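K.L.:
below: sequence and its predicted model.
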Amino acid sequence: MRIWLLARVHLGPVAVLFVLTLSACLLVAGLPRATQAAYDEALRRALSATPAVQADLTVAVESRSPEEDLHERAQFDSRDRLWREILPGELRPLVTGAGHMSAKTTLTPITGTGGKSYLNLGWLSDGERRVDWVRGRAPGAPATMRYEGKTIPVFEVGIVEEALREMGLGVGQTKMVGEHDYAAVTIVGAYRAKDPGDRYWSHNADLLHVSKIQPPGGLDFEKHITALTSDAGLTVLSGEGRNLTYRWVLPIATGAANALDVPGLRAAVAEFDRVVALQSNGTASPYHVETGLPKVLGDFLAALSTAQTVMYLVLGGLLAVALGVIVLAVQLLADRLDHALTLARARGGSLRQVAGAAAALTGLAVVPGALAGYALSYLVPGPVLPVVHVGPVIVVLAAVGFAAVRLALAHRRPLHERRDDVAAARPSAKRVTLEVLVVVLALVGAYLLRARGLSASAGQDPFLLVVPVALTAAAALITLRCYPYPLRLFVRVAARGRAAVAFLGLTRAARARSASVLPVLILLPALAVSVFAAVISDGIAGTQRLASWQQVGAPIRMISDIEIPATAIEQVRRTPGVAQVVPAQTGRVQVGYGAERAEAIAVDVAQWRSILGDAPVGLPSLPDGALVSPELRGRGTLELGWQSRLKLPTRGVIDSVPGFYATGKFLVVPLSVQIRPAVNTLLIKGDASDATLTELARLVPSATVESQERALLAIRDDPLTGTVRSTLVVVTVALAAYALLAVVLSLVVGAADRARAVSFLRTLGLSHRQAQRLTVLEILPMILFTALAGLGLGLGLPAALGPGVDLSSYAGDLPVGDYSLDLFLPSALTAGLAAVAVLGAYAHTAISRRLSLGAVLRVGDLT
């Protein structure tokens, strides 16, 4: 057959099929690339935000005897090369060449301090180029001295500036360290880090800051600092009598991370730890790998799994709906070809020729469209996944296969004769049983998913992916089987009236089930997935807002390490854009007279509540007494040590204090209980613009200024969060468009039969206006019932999936459970579909009015 001639004759359906195929292939190939690119960016951000001491791979070993000591840099270098040689292949792209090595002692007390001050010794392979000496000089070679009848080493060390002030040390001092195996430490210089924000210092924070540790049951803090010694000092640093640990740091290159490699990376880290341990022959202490990378990857994988689940659901629904619309367009083309293929079959054409002609003409439309969509998908940044290649192939095969099979079945006998009976055949008992089984299994699956939660195994839980599909199929079956029954009630009511239009229109709508199956199978999942996406997106947005308020606790929060002067508070009050300032004092208080401690905030709760306004967080009123956490409940009157001894009755129990405390022991007290409040926190209501926040930070340099708006932006700025929400929006819009196209195509597909029926009735006296009403009554009921079913399924899916979709990773780590029933978007979609159906009906009758009744009645009449 002449395919090009058929394409020119049926150019309209061919063009529609081309455009639909192009859009479907662009979506199915482009969206996965965009989402995967966002997953990769999210992993890189997660690794960058994680302290290097947790993200990097660190090989460590303890030296417990002189035989295990390393005194030369070459010994460290040889082991560094060994660790890089035995790295598993999955880790090699992530490990950069810029690492460093260290030797440090721990828990080295300063003699005579009773275990209150510790001065550890540390050597860094690149320490000299990481610091600037601000006082004294760099440490040199060690010496010896006699102490208590023994010769002990004297280490020259440098110490960070902060330790001079915090621990009462000074350049030129010599301190004895140890309790049994003594050593002398001479402080010859003080240094400052060249770049304190460098990730390098995450591994060596003990050389940059004084650590304060409160031992269990103790009231005083221990102070720890590590001093920097030279390469010469390494030659006499020994693990005999000291807690000495050697480390080789292999930094992770966050920019090379790939989300697809995460499962393999976790296994590779475990394998690296195993292989490193095998190198411990001849040592009393085994080599081991210190890293938090598996936990970081595990947390990311949990968040990624949820994102992928949501993406699979919505993208799978989008693909199904797109295929349904394409199939509907193929059906339109097949109907246009029916007359020509019937003649060809009657004149001796084989079934293979008929099916081949249909497949060739369909392929002529869909193959260029698929290639164009596939090519355009490469404009979307992101890695090329298998679905990018497979998706367009599935679309083409589905379209061509449907065209060939449908026309082969329709023309399996020459001069086939079709009956257009309005009465539908009763379904068989087997079919009814199968449909009931599908509905029951879907409901049982939804119940089991809520009852058991997700599978603990790695990867996607197939149960979670099957249940939504089963629920959609069940809803479609129920809609197809049940929608005629309420219509028949309306038919009975209409039969009692004198007007025939309502009776005829509703009767045709109630009986035309076989012709309406495909539109239902398209409209119902389209509406269900789009409503589900809209509900999920709204739930995430609401929980993100709640999380931002819980993180900050006020429109603007200012927290200082020291007391904020009264003059500075007044300047803050007079700052343009500031409407109200609530002072507060935070601190750690003594509960009772023992070692029990709790976090506390003293504030005027009434003023705090006034600046919160309509925020989704709040506190109960507190005229006096204290609000306590659940761990402090049942104490009655609390005795607190905070500036002075306080006795406060318990006035309520709160689970959290917005912006401050969420776990542990904490309490809220009125600011008036303090004799002289030492205000270190300001809760501010006003303009949260960057200019205002910058001015507030300038007025109180010791304070950290945060705003609820910035916290919300930070939550939304996460790549995974942005990807989930943007994909939901794109899918919602695409599905709405496909739903509208399905309505239009269903109108066009049934246009010939509808025109024939209307023409028969017009010969009996049916007016043009009555014909319009008749067409609307025939089309609108199925669309409305399907829209309502899709609306109900979309609103019910979040609750049905239950714990299977944990979206807390995208909402500030708060569980997303408040799926409010905002019916604006679903109602708009339903109204849009109904409007398109009505307009299509009117347009159809307007076009039919121009045709001759005789011409219409002869269309398709072969006998």
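P.N.:
Nice, I can see it.
K.L.:
from here on, contacts and neighbour counts on C-alpha atoms
P.N.:
OK.
K.L.:
longest strand of the protein?
P.N.:
Looking across the chain with DSSP state E, the single longest strand is strand 578-591.
K.L.:
pull the residues that contact the helix or strand that that one is followed by.
P.N.:
Beyond strand 578-591 on the C-terminal side, the first helix or strand identified by DSSP states H and E is strand 597-603. Counting by Cα atoms under 8 Å, 6 or more residues apart in numbering, strand 597-603 makes contact with 582-591, 661, 664-672, all of which sit outside it.
K.L.:
one more: stretch 432-439?
P.N.:
Under the contact criterion Cα under 8 Å, 6+ apart, stretch 432-439 has outside partners Ala470, Leu471, Ala473, Ala474, Ala475, Leu477.
K.L.:
can you tell me the SS state at the fourth one?
P.N.:
Reduced to three states with DSSP: H, G, I helix; E, B strand; the rest coil, the structure at Ala474 is helix.
K.L.:
which residues does it contact?
P.N.:
Counted by Cα under 8 Å, 6+ apart, Ala474 has contacts Glu435, Val438, Val439, Ala442.
K.L.:
from Thr58, how far out is the third one?
P.N.:
Look at Val439 and Thr58: by Cα to Cα, to the nearest Å, they are 55 Å apart.
K.L.:
what lies in contact with the host helix or strand of Leu82?
P.N.:
With the criterion set as DSSP H and E, the secondary-structure element containing Leu82 is helix 73-85. Under the contact criterion Cα under 8 Å, 6+ apart, helix 73-85 has outside partners Val59, Leu70, Met101, Ser125, Asp231, Trp248, Val276.
K.L.:
do the same with stretch 708-716
P.N.:
Contacts to stretch 708-716, defined as Cα under 8 Å, 6+ apart, come from residues 544-545, 547-549, 551-556, 688, 721-722, 810-812.
K.L.:
can I assume Ala408 is in contact with Leu351?
P.N.:
Yes - using Cα atoms under 8 Å as the test, Ala408 is close enough to Leu351 to be in contact (6.3 Å).
K.L.:
so which elements touch the top helix by length along the chain?
P.N.:
Within the chain, and with DSSP state H defining each element, the longest helix by residue count is helix 293-346. Using 3 or more Cα pairs under 8 Å, 6 or more residues apart in numbering; DSSP states H and E, the elements in contact with helix 293-346 are helix 11-49, helix 52-55, helix 262-277, helix 351-376, helix 386-410, helix 462-482, helix 517-552, helix 719-749.
K.L.:
take this one as well and set it beside the first:
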Amino acid sequence: MSGPEPTPRQQGGGTGPGRASRPGGGTRRTRPWFGLAVREARGDVPLLVCLALLVAVLTGLSALVPTLVAARQDTALRQRIATAQQAAPLITLGAAVVPPAFGTNDPSQLLTTGLAVAGPRLAADAAPALARSLHYSRSEVDYVFGQLTDGPAAPDPQIASSVGAFSYVSDGPSHVRMVAGAYPAAATRSRAPTPFAVSQATARLLGLRVGQPVSVFYASDDGVATTRMVLSGIYLPRLTGDSFWNDHAALDRPQRYPLQTSGQDQVSFHALIGADGPLHLADDGVPLPTLSWQLRVTPDRAAVAQAAQLPHALAGYGNALRRGQCQIADGDIDVGTAAEPSCFAGDWPVLAFTWTDGLSPVLDSFGLERRQADAVQSFALASVGSVLLATVFVAVRLLLRRREAQLRLQRARGASAAGLVLLRSVVATPLVALAAAAGWVVGERLGETGTSGSPQPLWAFGSAAAAWLLLPLLTWGAVREPAPRRRRPRRGRGGRGAGFGAGASFGRREVLEGTALLLAVAGVVSLRQRGAAPTQGVDLSMSAVPVLVAVVGVLLLLRVYPLLLRLLAARARRGRGVLAFVGLARAGRDATATGLAMFVLVLTLGTAVFGGMVARTVADGVTTGAAWSTGGDAVVTSGGNPVPTALPASSPVRAVGEQSRSLTLTADRDGTTLSGAVLITVDAARLAVAEPGSPLARALLSKASSAPLKRQDGSVEIPVLAGAALLAREPSGDLTAAAFTNTDRTHRVRLRPTAPLGTAPLQDPALGPLTSTLPPGTPLLVADIAAERFLAPQAAGGSAVLLYGHGSAALRSAGSTALGALAEVRLRADVLAAARNDGLVSELRRIYALSTVLTVGFGLLAVALELVLTARERGRTSSYLRTLGLGSRQAAALQLLQLLPFACAAAVGGVLLGVAEPRLLGPALNLRQFTGGPAQPALHTDYRLTAALGLGLALLVLGAAVLETLVSRWRRLGAVLRLGEI
């Protein structure tokens, strides 16, 4: 693999660049610098092209990668906002109407018409960064609950009374399907009763029919009022795919609550009125309503860049509303306590505007995930840059090795070291500049425009400058005069007498190794203590620390690897054959010289294994997170504590019900009140059948399966599993008194912890649908479903039914049967597909796939160049043995023996590095941000990728051995003898 030696004519002469000696003394200029540069470059075209290619890749990646990464992050943020808005509106404005009453005879001046006009104005009041993304969606007029006084008797005698809340919703007609009667008419100005519409469930529960008149009684601090109303229609929900029924589920579902005084139940329901309904109710003196507007958020294409400006815009939105709609400046008066109304919704006077911000939590959550994604990607990008620069280093070394004889001759004839360095720089500078410019242009063309990211010229300039600087620095090291070695004085008789230079060299190596080790240890400790990335963008710590760990690993290999080779060579020396001894001895002698190639291979393999582990861990963790989100094959959830409808016996789907409610506990021992606790009841028997290996079902059936016990004081004692946070606040466990009354109204419920809620039951996917939304550290209790008949329902609670079966249609149908048509049904397959297609997750996979391809490709190029660089030494050994009669097959075996130990050491080091680094980084590598689930996902190595990389390395070594053998066969005996003499 080594080329022929340059002839004296090719080596050239002269005492320096551009000068030649003449017989009479002195020098004369023979050709200009440009000619010398062209002459110098002729023999190095392949390596100079290789150098230009590497520089072009470095600058191209600096222009391309930031825009591609930003485009994926923009898409991911838009996906998150769209998904959040399907569940609930992100921006809701509210205001209360103030006296005087707002009756009018002009239908065009209806309050509801003014709301539609005011909506876009309210959106436009925001700061420009926010206003361009806000769009008016719907408006509402909501009244407080009123008592139905003369309605029909409810079919269930247990129902004693009912209260109703009436609302006008601007897009209500498009979200209901009338099954009887008609939607409340609009723009009528008669003294007839106000028309309203209710859901079919409400009509059945209260015994209402179309045309039924009712009276609604209101009591307030200002007095009492009664209004006449008539049922104009009965509707069923029309599912349109937006967030309407998530936000207005009460319009379909009436709620029953126990009356503690009479022992009967009261029904609360919500109903719809028409556009002129507020005029009728105002004429009857009904308490004034509250107004609300829902605004839809549609971010720009550069969503991430826009999101960086939104926190300030959201924080100032309240003041912007005051300036725009209240006609007052900040700090003039407090509109919340003003005696006269100062704000207007359209033309209607209102109190100060209030608003809810559901956008900031979405942005904060995405920001955490984005920071972690940037940190995890930093190592991949740093590895690519390191391998590329190492490849440039090897290419420059090979270029200088090819010109080594010529450089020695030029120095011998009087050329200065600075002049030779300048000449080499003149040769490379135009090529590097052109390659850098070409790479930048191509990277810009391939990148996406209009995203939150932009090409990074500083990175491009820095990487190109670093690659260019390697040529003059290595040239200077090759042509400068070595410093004279000073001898160390002997320490006396029997002293070692080693030269000062050797001792100094050994000391410098130890200092460098110790410094690298200390830096790596300090970086690892700092990352583990710091945790997740604190800032966005490239994480310098995550970029540098893994590379430092790789350097330390290579240094350790270079210490251990030659010792093992010497031991093996000593063992082989006692054998009969000479090939094993010669090959191992030569490999051990060249171990230090191949340190750079070892670093490239170890870093390449380590990065690929690391990337494969990240991709595999995220893929497996997403599966676990989807199971945690749905509990079973699907889950249907609903607000409140409705009793699920049992599925038919013929249904192929199995259902497991569970409910959650907030409660306040009182400790028996000292009366301490513990608020904010959550009790979850689970059908343990059905869960054990559906999931035989469920830790939660096993714990409940073994520790809390006994039926509730009635005590002598009249209370009911329910066995529960208590979470660690609850037991930590009350270590004695005497927190059994509950502060609410059960459904038979005769006694209190007492909760008795029978066992702690261990880690395995707590992380059981069956609890995921209800506990995933709880704040961290929430005191948690879990009981069997048998406790439900002793617990009062809560509108603020939650219900879930876990579904186990096959077929999306069957699962959705079973979910609608269990908790109604408005309940949210989530299929595990859908959740898993959405998680896998998430912008941040797919971006992480792409970055590591790209980095793996680039590091492997250029790493192999660097190793190939290094093999070419060291081919002369291996060829010299082979030439000696061939002159002694070594056969062709034996020569091939010798070539393989010289390369095989190096490849094995690099493979072992790279795999160990890739496996160890994620565990060394610890909490700094927080992949749970991308997977969900109850805990950090377990790290999983991608063994197929690791095996493929090992196979590729074996093929590289085998190919190099075969190629060198073929080259040695083509050499004639004279060439072999000349090579052996060098």
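P.N.:
That came in fine, so what should we check first? Note that the structure is a prediction, hence the values are computed from the model and not measured.
K.L.:
related to what we said a few turns ago, from the contacts of helix 73-85 of the first structure, keep the buried residues only.
P.N.:
Buried residues within these, counting neighbours by 16 or more other Cα atoms under 10 Å: Val59, Leu70, Met101, Ser125, Asp231, Trp248, Val276.
K.L.:
among the residues you listed, which lie within strands?
P.N.:
Val59, Met101, Trp248.
K.L.:
now distance to Leu6 of the first structure too, for these, in TSV please.
P.N.:
Written out in TSV, the entries for those read as follows (distance: Cα to Cα, whole Å):
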residue	distance to Leu6 of the first structure
Val59	72
Met101	76
Trp248	73
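K.L.:
just name the closest of those residues to Ala403 of the first structure, please.
P.N.:
Checking these against Ala403 of the first structure by Cα to Cα gives Val59 as the nearest, at 62.8 Å.
K.L.:
tell me the spacing between the closest one and Asp299 of the first structure.
P.N.:
Val59 of the first structure sits 23 Å away from Asp299 of the first structure, taking Cα to Cα as the criterion.
K.L.:
on the three-state scheme, the closest residue to Asp142 of the second structure other than its chain neighbours is what?
P.N.:
Closest residue in space to Asp142 of the second structure, ignoring its immediate chain neighbours: Ser167 at 4.5 Å, by Cα to Cα, 6 or more residues apart in numbering. When the structure is reduced to helix, strand and coil (three-state DSSP), Ser167 of the second structure reads as strand.
K.L.:
surely Ser167 of the second structure meets Ser139?
P.N.:
No - Ser167 of the second structure is not in contact with Ser139 according to Cα under 8 Å; the separation is 10.4 Å.
K.L.:
the helix holding Leu82 of the first structure vs the second structure, average distance?
P.N.:
Taken over the aligned residues, the distance from helix 73-85 of the first structure to the second structure averages 5.8 Å (mean Cα distance after the TM-score superposition for the first structure).
K.L.:
now the angle between strand 597-603 and the longest strand of the first structure, please.
P.N.:
With axes from the mean of the first three to the mean of the last three Cα atoms, to 10 degrees as the basis, strand 578-591 of the first structure and strand 597-603 are set at 150 degrees to each other.
K.L.:
distance between strand 578-591 of the first structure and the chain's centre?
P.N.:
When distances are taken as Cα atoms, centre = their mean, to the nearest Å, strand 578-591 of the first structure is centred 34 Å away from the chain's centroid.
K.L.:
and stretch 756-766 of the first structure, by the same measure?
P.N.:
Distance of stretch 756-766 of the first structure from the chain centroid (Cα atoms, centre = their mean) equals 57 Å.
K.L.:
let me see the ranges of the helices in the stretch 601-750 of the first structure.
P.N.:
For the stretch 601-750 of the first structure, the helices defined by DSSP state H, counting those that start in this stretch cover 605-612, 690-699, 708-716, 719-749.
K.L.:
of the ones you listed, which approaches Pro414 of the first structure most closely?
P.N.:
Comparing the helices of the stretch 601-750 of the first structure against Pro414 of the first structure with Cα to Cα, the closest turns out to be helix 719-749 (23.0 Å).
K.L.:
how close does the next helix or strand after that closest one sit to the second structure?
P.N.:
On the C-terminal side of helix 719-749 of the first structure, the closest following helix or strand by DSSP H and E is helix 751-763. By mean Cα distance after the TM-score superposition for the first structure, the fitted helix 751-763 of the first structure averages 3.7 Å away from its aligned residues in the second structure.
K.L.:
angle of helix 751-763 of the first structure against helix 293-346?
P.N.:
Inter-element angle recorded for helix 751-763 of the first structure and helix 293-346: 50 degrees (by the same axes, to 10 degrees).
K.L.:
can you list contacts of helix 751-763 of the first structure?
P.N.:
With Cα under 8 Å, 6+ apart as the contact definition, helix 751-763 of the first structure has outside contacts at His768, Ala771, Thr775, His844, Thr845, Ser848, Leu853, Val856, Leu857.
K.L.:
any idea how far that helix is from the middle of the chain?
P.N.:
Centroid separation for helix 751-763 of the first structure versus its chain: 53 Å, with Cα atoms, centre = their mean.
K.L.:
now that helix against helix 719-749, angle please.
P.N.:
Direction vectors for helix 751-763 of the first structure and helix 719-749, defined by the same axes, to 10 degrees, enclose an angle of 40 degrees.
K.L.:
against Leu854 of the second structure, how distant is Gly606 of the second structure?
P.N.:
On the measure of Cα to Cα, Gly606 of the second structure and Leu854 of the second structure end up 13 Å apart.
K.L.:
got it, and Asp283 of the second structure?
P.N.:
Relative to Leu854 of the second structure, Asp283 of the second structure is positioned 76 Å away (criterion: Cα to Cα).
K.L.:
of these two, which one has the most company?
P.N.:
With neighbours defined as other Cα atoms under 10 Å, Asp283 of the second structure and Leu854 compare such that Leu854 has more, 21 against 13.
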